[in-house]
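# Got a predicted structure here, sequence first:
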Amino acid sequence: RWNAYTKPLLVDKASGTILDGHHRYEIAKRMGLLCLPCVLVDYISDDSITIIPWPSSGRIEISKADVLEAASSGELLPPKTSRHLLSDDLPPISVPLSRLLLPAI
């Protein structure tokens, strides 16, 4: 739409787990993009990141450990199970798609 990538993925730096941006990641793969902007976080110890279950998930609670365990086991949680809340919003970006067709630096 803007011919640019405008929202980075949120990724746990210790495990490489995508915390927010799964759909953007899948679309980027289909588009043949070779790299994506990411914000790396220390997920477990960063208190500015909280997690709640989506109301439609049927879960009463979910923990950061639940998310990382699902990712490491390969048995991903169903879509819209968890919602990450950040005290600081992700920074606005505008990276041309043409740049993302090149390998990461």
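That came through fine.

# Please count neighbours and contacts with C-alpha atoms only from this point.
Noted.

# In which helix or strand does Val11 reside?
strand 9-12 (DSSP states H and E).

# Give me the contact list for that strand.
With contact meaning C-alpha atoms under 8 Å, 6 or more residues apart in numbering, strand 9-12 is reached by 17-22, 24-25, 36-43.

# Could you identify the most distant pair in those?
Greatest spacing in the contacts of strand 9-12, by C-alpha to C-alpha: Arg24 and Asp42 (21.1 Å).

# this is the comparison structure:
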Amino acid sequence: MSIIHFLSLEKLRPTESVAPRRVAKLKKKIQQEGVWTRPICVEENDLFIMDGHHRFAVAKRLGLKLVPVLLLNYETTSVLSRKRKYKVSASFVRSRAKKGFLYPLKNTCHIFPEGLSGCVVPLSKLHCSDISVEH
């Protein structure tokens, strides 16, 4: 079981572009459910997004202050490219994130350890800058 943390959107660094239609569809789904159910996977040191770019974009559009995240590293997570023309490795992803260079949509594929936690967090709690949530 992994520990869910709550981080400000400003601390997170995206690494891939998103599809606007998918963001709109996901936003509608999350608003209808009224809860956040899947944490964003984030590299623990540099706080770049490994998985969850569309959820991150939804959180921004909803004006959330915080999002649930899982802090992970490349000792337990591997990464590969879904597109041959882009070179992908942990160091390339980190370097591009620091420079603000986004990979194209769905280019990187992170392979995570089994058993990552989900969550059920009311959206109302994520509009606050300080959160206390039972997991």
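Yep, it's here. It should be emphasised that the depicted structure is a prediction, and the values quoted were computed from it without experimental measurement.

# one step back: the strand holding Val11 of the first structure corresponds to what range in the second structure?
The alignment of strand 9-12 of the first structure onto the second structure (TM-score structural alignment) spans residues 40-43.

# check the fit of that stretch onto the first structure and give the mean distance.
Its matched residues in the first structure lie on average 0.9 Å from stretch 40-43 of the second structure after superposition (mean C-alpha distance after the TM-score superposition for the first structure).

# any idea how far Leu76 of the first structure lies from Arg1 of the first structure?
Here the distance between Leu76 of the first structure and Arg1 of the first structure works out to 29 Å (C-alpha to C-alpha, to the nearest Å).

# coming back round to it: buried subset of the contacts of strand 9-12 of the first structure as a PyMOL selection?
Burial among the contacts of strand 9-12 of the first structure is assessed by 16 or more other C-alpha atoms under 10 Å; the matching PyMOL selection reads:
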select buried, resi 17+18+19+20+25+36+37+38+40+41+43
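
# which among the contacts of strand 9-12 of the first structure gets closest to Ala71 of the first structure?
Nearest to Ala71 of the first structure among the contacts of strand 9-12 of the first structure, with distances taken as C-alpha to C-alpha, is Thr17, at 6.6 Å.

# Contact partners for that closest one?
Contacts of Thr17 of the first structure by C-alpha under 8 Å, 6+ apart are 11, 68, 71.

# just curious, which of the residues you listed is nearest to Ser82 of the first structure?
Nearest to Ser82 of the first structure among the contacts of Thr17 of the first structure: Leu68, at 11.6 Å, using C-alpha to C-alpha.

# Just to confirm, what residue range of the second structure does the host helix or strand of the closest one align onto?
Per DSSP H and E: Leu68 of the first structure is located in helix 64-73. Using TM-score structural alignment, helix 64-73 of the first structure corresponds to residues 90-99 of the second structure.

# And stretch 90-101 of the first structure, by the same measure?
So stretch 90-101 of the first structure is aligned with residues 116-127, judged by TM-score structural alignment.

# where's the matching stretch relative to the chain centroid, distance-wise?
Centre-to-centre, stretch 116-127 of the second structure and its host chain are 13 Å apart (C-alpha atoms, centre = their mean, to the nearest Å).

# Quick check: buried residues in it?
Neighbour count says stretch 116-127 of the second structure has 118, 121, 123, 125-127 buried, by 16+ other C-alpha under 10 Å.

# Okay, and which of these map to helices?
Mapping these onto helices (DSSP state H) picks out 123, 125-126.

# Pick the one among these closest to Ile4 of the second structure.
Leu126 (13.4 Å).
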